[in-house]
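*Asks:* Here is a sequence together with a model predicted from it:
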Amino acid sequence: MRKTVAPFPKTRLRRLRSTPAVRGLVRENSLSAQDMIWPVFLVAGENIRQPIPSMPGVERLSVDLVVEAAEMAAGLGISAICLFPYTAQNLKTEDCAEAWNPDNLTNQAIRAIKARVPDIAVMTDIALDPYNINGHDGYVVEGKIVNDETVAALVKMGLAQAEAGADILGPSDMMDGRIGAIRDALEGAGHRDVAIMSYSAKYSSSFYGPFRDAVGASGGLKGDKNTYQMDPANGDEALRLVERDLAEGADMVMVKPGMPYLDICRRVKDAFGVPTFAYQVSGEYAMIEAAVANGWLDGDKVMMESLMAFKRAGCDGILTYFAPRAAKLLKENG
């Protein structure tokens, strides 16, 4: 039962806000560079930077520049970098075989980063959409996204990434049973220390638009993803999905998108007490940057406030495109 607060003036809650020192003493949550995972986009070639118009300040980087970016991130104390490939159109097929090619763009980048920056964790994405001519996270058969055949492909994709040296696999496809299948395959292949961060509560959201531009998936998508991504109206279902994925061998779970779903973050953390992450997705980033560009918001203050919201909601960490900028600000402010 909540205790009643003594009547004014004995209890003046403003006393604890009176100075920066006092505010610091009673602050309930804190943010550090170690709380952040930085999503980066890959492109083929060398010494290439491609700005993404719908995500101001974000670029696609060739592998050599991604390695430099990983070095910079590690120097700032960022815990992990997460890789997303921009796949050439000629490599997108019905069978999505490029997804498990040992020398695909993601696997090249994993090896290059681990060779030069071994201390930063490398996280990957497991879904077929970057390689699928249909733009979907799973195989499309007669207009339907098929589950079990997709899971078999995702297992091959995950094993290829583990062989390349990935530390954390991020299945984002939302197929049923894929966590258990990937975990069993990792154990069988001797990759017992590779962690899985499951996109357990990934909603069928309209906040992903700029991301699809970034990975070149916007134009190829046929239909929508409503049959496998979550209905934004549902909350209890997220808890069922998290419970299932943990039982199947997930080490960490994620809620995606982030800020519109802070209630889900809180419920997941309260219900399970496991490492819980949120993805501050491309649409969230783009909205903030658009408002900042118009002079309507203070960019640094809004960025930090948005990140702190995730910690307050119970998240252990955040995937955010703001990671380097936020980490630099934290370092400057001591």
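*Replies:* In hand now; what should we look at? Numbers count the residues shown, from 1 in each chain.

*Asks:* Only C-alpha atoms from now on, for both contacts and neighbour counts.
*Replies:* Noted.

*Asks:* Would you map the strands across the stretch 101-250 of the chain?
*Replies:* All strands of the stretch 101-250 of the chain, identified by DSSP state E, counting those that start in this stretch, fall at 121-126, 140-141, 144-145, 168-171, 195-202.

*Asks:* Including distance to Ala271 and mean neighbour count, could those strands go into JSON lines?
*Replies:* Converted to JSON lines, these look like this (distance: least, Cα to Cα, whole Å; neighbours: other Cα atoms under 10 Å):
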{"stretch": "strand 121-126", "distance to Ala271": "25", "mean neighbour count": "24"}
{"stretch": "strand 140-141", "distance to Ala271": "35", "mean neighbour count": "14"}
{"stretch": "strand 144-145", "distance to Ala271": "31", "mean neighbour count": "14"}
{"stretch": "strand 168-171", "distance to Ala271": "22", "mean neighbour count": "24"}
{"stretch": "strand 195-202", "distance to Ala271": "14", "mean neighbour count": "26"}
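
*Asks:* Any idea which of the ones you listed gets closest to Glu237?
*Replies:* Taking Cα to Cα, strand 195-202 is the member of the strands of the stretch 101-250 of the chain nearest to Glu237, at 8.3 Å.

*Asks:* could you say what helices and strands the closest one packs with?
*Replies:* Contact partners of strand 195-202 among helices and strands, from 3 or more Cα pairs under 8 Å, 6 or more residues apart in numbering; DSSP states H and E: strand 168-171, helix 178-188, helix 236-248, strand 252-256.

*Asks:* Could you rerun that using 6 Å?
*Replies:* Judged by 3 or more Cα pairs under 6 Å, 6 or more residues apart in numbering; DSSP states H and E, the packing partners of strand 195-202 are strand 168-171, helix 236-248, strand 252-256.

*Asks:* then this one, side by side with the first:
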Amino acid sequence: MIRTESILDLATVARGQSHAEALKGSIDLAQTAENVGYQRIWYAEHHNMNSIASSAPAVLIAAVGAHTERIKLGSGGVMLPNHAPLTVAEQFGTLANLYPGRIELGLGRAPGTDQTTMRALRRDHRAADTFPQDVQELQGYLSDETRIPGINAIPGRGTHVPLYILGSSLFGAQLAAALGLPYAFASHFAPDAMLEAIAAYREQFRPSEQLDSPRAFATLNVIAAETEEDAKRQHFQTRRNLVKRFLGRGAGPGEGRRLTDDEAEMLMDTPQGRHVQNMFRHTAVGTVAQVRSQIAEFGEFSTADELIVAHQSPSVAERLRSVELTAEAAGLS
């Protein structure tokens, strides 16, 4: 079976849950993942979204690192155009010194938010245009030799924190190939260009000091439960919550009234609702045996070398159990 040893955690905030409870849930999830054999867990940078608490991946990684011992911790990813490369190098250089051999740095080009919030972040809308140069500048800060004379990341220099390029289009795939870096495709919410992007990455890959051959990841949503009925119930709740997040005023970036469950369920069968649900069509749902089969099928279809799973169950307790059951399905425990 395809290697399935990695998790993407969005620090999801459930209904009625505080941000503190959601972040504590991420620590619990990482501890559970480490105990059952996962090798890495990444955190994604999102801003101004009521349902996601992972706006500061470096801070969250520091907290999780203090409560775990072995599992690798990284970003999935840091949205580099929101930040100065030197700042990111200092943050992840600090983490690499605190947790040697455990820190990874996934980089994305998108803002991780809406246009209004971009301005609040003081982001220049043209920043994405220099993403390739910014990646190389950051890479220099983390290596033994900076690309900017006289400017060093302290700490950071010489840590050689491994970089990963994340994306949902050909741009990221081609950049990862040109720089000889691992590539992770965001098929858990933007699946359309997956096969084309991974194929382009493999065809155009150039070996580098970090990597001598292509290494492609694909992401898969997972909801594993003790029974098929429970997994389907969780899946329905998750799809309804996604419709609320993407179509409800105030459920994502911006202000306004949140949708009720009944309103979201009415929207699920509209063209807009079906479009949102289709974004998340790569989802394994069911018991251990069913999830094992679906992981194998998606692994073969994706053409990826490894899978990253995003546990999408509605509550922390259900996500923790999904982590355990998926580890069993993937042969980790």
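*Replies:* Yep, it's here. Everything quoted here is computed from the prediction, not taken from an experiment.

*Asks:* that older thread, out of the helices and strands packed on strand 195-202 of structure 1, nearest to Ile145 of structure 1?
*Replies:* Among these, the nearest to Ile145 of structure 1 by Cα to Cα is strand 168-171 (16.2 Å).

*Asks:* can you put the strands of the stretch 101-250 of structure 1 in TSV and add distance to Ser32 of structure 1?
*Replies:* What follows is the strands of the stretch 101-250 of structure 1, written out as TSV (distance: least, Cα to Cα, whole Å):
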stretch	distance to Ser32 of structure 1
strand 121-126	16
strand 140-141	42
strand 144-145	40
strand 168-171	20
strand 195-202	20
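
*Asks:* out of those strands, nearest to Ala88 of structure 1?
*Replies:* Closest of the strands of the stretch 101-250 of structure 1 to Ala88 of structure 1 is strand 121-126, at 17.1 Å (criterion: Cα to Cα).

*Asks:* who wins for proximity to Val281 of structure 1 among the strands of the stretch 101-250 of structure 1?
*Replies:* strand 195-202 (11.1 Å).

*Asks:* Work out the gap between the lengthiest helix in structure 2 and the centre of the chain.
*Replies:* Assignment by DSSP state H gives helix 228-247 as the longest helix of structure 2. Relative to the mean C-alpha coordinate of its chain, helix 228-247 of structure 2 is positioned 19 Å out (Cα atoms, centre = their mean, to the nearest Å).

*Asks:* how about that helix: buried residues?
*Replies:* By 16 or more other Cα atoms under 10 Å, the buried positions in helix 228-247 of structure 2 come out as 230-232, 234-235, 237-247.

*Asks:* Aligned to Lys156 of structure 1, what sits in structure 2?
*Replies:* Aligned counterpart of Lys156 of structure 1 in structure 2: Thr87 (TM-score structural alignment).

*Asks:* how near is Gln290 of structure 2 to Thr326 of structure 2?
*Replies:* Distance, Gln290 of structure 2 to Thr326 of structure 2, using Cα to Cα, to the nearest Å: 10 Å.

*Asks:* got it, and His311 of structure 2?
*Replies:* From His311 of structure 2 across to Thr326 of structure 2, the span is 9 Å (Cα to Cα).

*Asks:* on that earlier part again, what range in structure 1 matches the next helix or strand after the longest helix of structure 2?
*Replies:* For helix 228-247 of structure 2, the succeeding helix or strand toward the C-terminus, using DSSP states H and E, is helix 261-268. The counterpart of helix 261-268 of structure 2 in structure 1, using TM-score structural alignment, is absent.

*Asks:* The helix or strand following helix 261-268 of structure 2 vs helix 228-247, what angle?
*Replies:* Where DSSP H and E defines the elements, the next helix or strand beyond helix 261-268 of structure 2 is helix 271-279. Angle of helix 271-279 of structure 2 versus helix 228-247, following axes from the mean of the first three to the mean of the last three Cα atoms, to 10 degrees, is 120 degrees.

*Asks:* who has more neighbours, Gln290 and Thr326 of structure 2?
*Replies:* Using other Cα atoms under 10 Å, the more surrounded residue of Gln290 of structure 2 and Thr326 is Thr326, with 31 against 14.

*Asks:* Report the secondary structure element holding the more buried one.
*Replies:* helix 316-329.

*Asks:* Give me the angle between that helix and helix 228-247.
*Replies:* Helix 316-329 of structure 2 and helix 228-247 are oriented at 120 degrees to each other (the same axes, to 10 degrees).

*Asks:* Tell me the buried residues in helix 316-329 of structure 2?
*Replies:* Buried residues in helix 316-329 of structure 2 (16+ other Cα under 10 Å): 316, 318-329.

*Asks:* Export those to TSV and append columns for distance to Tyr38 of structure 2.
*Replies:* Shown next, in TSV, are those (distance: Cα to Cα, whole Å):
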residue	distance to Tyr38 of structure 2
Val316	18
Glu318	18
Arg319	14
Leu320	13
Arg321	14
Ser322	13
Val323	9
Glu324	10
Leu325	12
Thr326	10
Ala327	7
Glu328	11
Ala329	12
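
*Asks:* any idea which of those residues is the one closest to Ala224 of structure 2?
*Replies:* Set against Ala224 of structure 2, the nearest of the buried residues of helix 316-329 of structure 2 by Cα to Cα is Ser322 (4.6 Å).

*Asks:* was I right about that closest one contacting Asp230?
*Replies:* No. Using Cα atoms under 6 Å as the test, Ser322 of structure 2 is too far from Asp230 to be in contact (11.3 Å).

*Asks:* name the element the counterpart of Thr219 of structure 2 in structure 1 belongs to?
*Replies:* Under the alignment defined by TM-score structural alignment, Thr219 of structure 2 corresponds to Tyr279 in structure 1. Counting by DSSP H and E, the element that carries Tyr279 of structure 1 is strand 276-280.

*Asks:* And for Cys82 of structure 1?
*Replies:* Using DSSP H and E, Cys82 of structure 1 falls in strand 80-85.

*Asks:* That strand versus strand 121-126: what angle between them?
*Replies:* Put simply, strand 80-85 of structure 1 runs at 30 degrees to strand 121-126, going by the same axes, to 10 degrees.

*Asks:* Quick check: buried residues in stretch 268-285 of structure 1?
*Replies:* Here stretch 268-285 of structure 1 shows 268-269, 274-285 as buried, counting by 16+ other Cα under 10 Å.
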